[in-house]
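Undergrad: next comes the sequence, and after it the predicted model I'd like to discuss.
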Amino acid sequence: MAFSGCEKDDICVDETTPQLVIEFYDISNPAVLKNVVNLKVTGEGMTEALNTFNGVSKISLPLKTNEDVTKYHLLLNSNSSTASNEDVLEFNYTRQNVYVSRACGYKTVFELNTANGFDLTDATITDGLWIQDTNLQTNSIITEDEVHLKIYF
């Protein structure tokens, strides 16, 4: 009843700016999903964690809509002082604003650079990478209905 005065396009039901979808797999059995344990994700320059993921095999991370680079620190086993390990993912992309509708306005879609769509580095060289392999599924980040990057550990 509250929406009876609204026109169809006064309510945004379409997808807005998509996030990057990452799925985690078992390195010893690459067809099997693997849950992360206390994965603390912090954006470059942020003082607080974006989120801490626990017991999930899929996460979504936002890309910056006002820059062509987004860098995340991924700290696995973040609650352990001896078993924690931090890797860094830096995504390089171009942005395009796409009109969605009158109610939704514009959304930003991303195209990861072909040559260097992302870089994986170790935050602390002595502990080694916990991310043992990656598989980029698509360079185009247009929707959240698909996995964009697979990580094996």
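TA: Received the coordinates, thanks. Remember, it's a predicted structure, so these values are computed and weren't measured experimentally.
Undergrad: can we go C-alpha only for contacts and neighbour counts from here?
TA: Noted.
Undergrad: what about the longest strand anywhere in the chain, distance to the chain center?
TA: Using DSSP state E to define each element, the chain has its longest strand at strand 85-101. Between the centre of strand 85-101 and the centre of its chain there are 8 Å (Cα atoms, centre = their mean, to the nearest Å).
Undergrad: name the SS class of Thr126, please.
TA: helix (DSSP: H, G, I helix; E, B strand; the rest coil).
Undergrad: do Tyr25 as well
TA: Tyr25 ends up strand, using three-state DSSP.
Undergrad: what's the closest non-adjacent residue to it?
TA: Leaving aside its sequence neighbours, Tyr25 sits nearest to Leu33 (Cα to Cα, 6 or more residues apart in numbering; 4.3 Å).
Undergrad: also this one, for the comparison:
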Amino acid sequence: MKRTSVLLLLLIGLVYTCERDDICPESTATTPRLIIEFNDIANFEDSKNVRQLTVIGIDDEGNNVNTLISRTTTNELALPLRIVTEGENTTSRFKLIRDADFDSDNNPNTTSNTDIITITYIPEFVYVNRACGFKSIFNSIGVEIESDDNQWILGRTINIENIENELNAHITLFH
């Protein structure tokens, strides 16, 4: 009986030592992703799907790092940005492959079209609370499209210069 009482008291003690603010709720805003929308170059206001879009993150040397989106027809993307050091100008680069039909070795075939975009920004760390810690926001957003002979992204607009949430598109790309 004494042993059961001790175990019961120990269990009750463990339950009450866990505080509510020790767990970060899913509803708490954390580091936002970059939201890109695609619009029609002929009519800037009209949304336009990109067929069979594949997005690949690339490093500073141009090597593929990871596939973020694979063969999806969409008019909007949510991409993660790299965080290197707070307050320093940072870049994230992505290959956007339109009509990403692949051969048996998973290489883009001749009908696909690849454009590379470079996103520049200055990360800032913001304290959220004890349970969630810090999140990053991204200031002074810039976007460059590497030009080539077969470019499919024909224009861009920065809608929101500082990324603090994922409520609206930060960048619009026209094709």
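TA: It's in. Keep in mind that what you see is a predicted model, and the values were worked out from it rather than measured.
Undergrad: please work out the TM-score for the two chains.
TA: Once superposed, chain against chain, the TM-score is 0.84 (TM-score structural alignment, normalised by the length of structure 1); 145 aligned residues with a Cα RMSD of 2.1 Å.
Undergrad: that older thread, and the following helix or strand past the longest strand of structure 1, which stretch of structure 2?
TA: The helix or strand immediately downstream of strand 85-101 of structure 1 is strand 105-112, counting by DSSP states H and E. Using TM-score structural alignment, strand 105-112 of structure 1 corresponds to residues 133-140 of structure 2.
Undergrad: follow-up on the earlier one: map the residue nearest to Tyr25 of structure 1 onto structure 2.
TA: Leu33 of structure 1 maps onto Ser47 in structure 2, with residues paired by TM-score structural alignment.
Undergrad: quick one on the thing from earlier: neighbours around the residue nearest to Tyr25 of structure 1, how many?
TA: Close neighbours of Leu33 of structure 1, defined as other Cα atoms under 10 Å, add up to 18.
Undergrad: contacts only, for it.
TA: For Leu33 of structure 1, the contacting residues are Glu23, Phe24, Tyr25, Asp26, Ser57, by Cα atoms under 8 Å, 6 or more residues apart in numbering.
Undergrad: what does the second one align to in structure 2?
TA: Superposed on structure 2 with TM-score structural alignment, Phe24 of structure 1 falls opposite Phe38.
Undergrad: please tell me how far its match sits from Ser112 of structure 2.
TA: 18 Å (Cα to Cα, to the nearest Å).
Undergrad: compare the two and say which is more crowded by neighbours.
TA: Phe38 (24 against 16).
Undergrad: I'd say that one and Phe174 touch.
TA: Yes: in this structure, Phe38 of structure 2 is within contact of Phe174 by Cα atoms under 8 Å, at 5.8 Å.
Undergrad: show me the strands in structure 2, by range?
TA: Using DSSP E, the strands of structure 2 run over 34-39, 50-58, 64-74, 76-79, 90-98, 113-129, 133-145, 155-158, 171-174.
Undergrad: I'd like those strands as JSON lines, with distance to Ile12 of structure 2 appended.
TA: Listed next are those as JSON lines, based on distance: least, Cα to Cα, whole Å:
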{"stretch": "strand 34-39", "distance to Ile12 of structure 2": "44"}
{"stretch": "strand 50-58", "distance to Ile12 of structure 2": "48"}
{"stretch": "strand 64-74", "distance to Ile12 of structure 2": "45"}
{"stretch": "strand 76-79", "distance to Ile12 of structure 2": "43"}
{"stretch": "strand 90-98", "distance to Ile12 of structure 2": "49"}
{"stretch": "strand 113-129", "distance to Ile12 of structure 2": "27"}
{"stretch": "strand 133-145", "distance to Ile12 of structure 2": "28"}
{"stretch": "strand 155-158", "distance to Ile12 of structure 2": "54"}
{"stretch": "strand 171-174", "distance to Ile12 of structure 2": "51"}
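Undergrad: Val15 of structure 2: which of these is closest?
TA: Closest approach to Val15 of structure 2 among the strands of structure 2 (Cα to Cα): strand 113-129, 21.7 Å.
Undergrad: please name every helix or strand in contact with the closest one.
TA: Here strand 113-129 of structure 2 touches strand 90-98, strand 133-145, going by 3 or more Cα pairs under 8 Å, 6 or more residues apart in numbering; DSSP states H and E.
Undergrad: just those strands: most buried one?
TA: Ranked by mean neighbour count, those are led by strand 90-98 with a mean of 21 (mean count of other Cα atoms under 10 Å).
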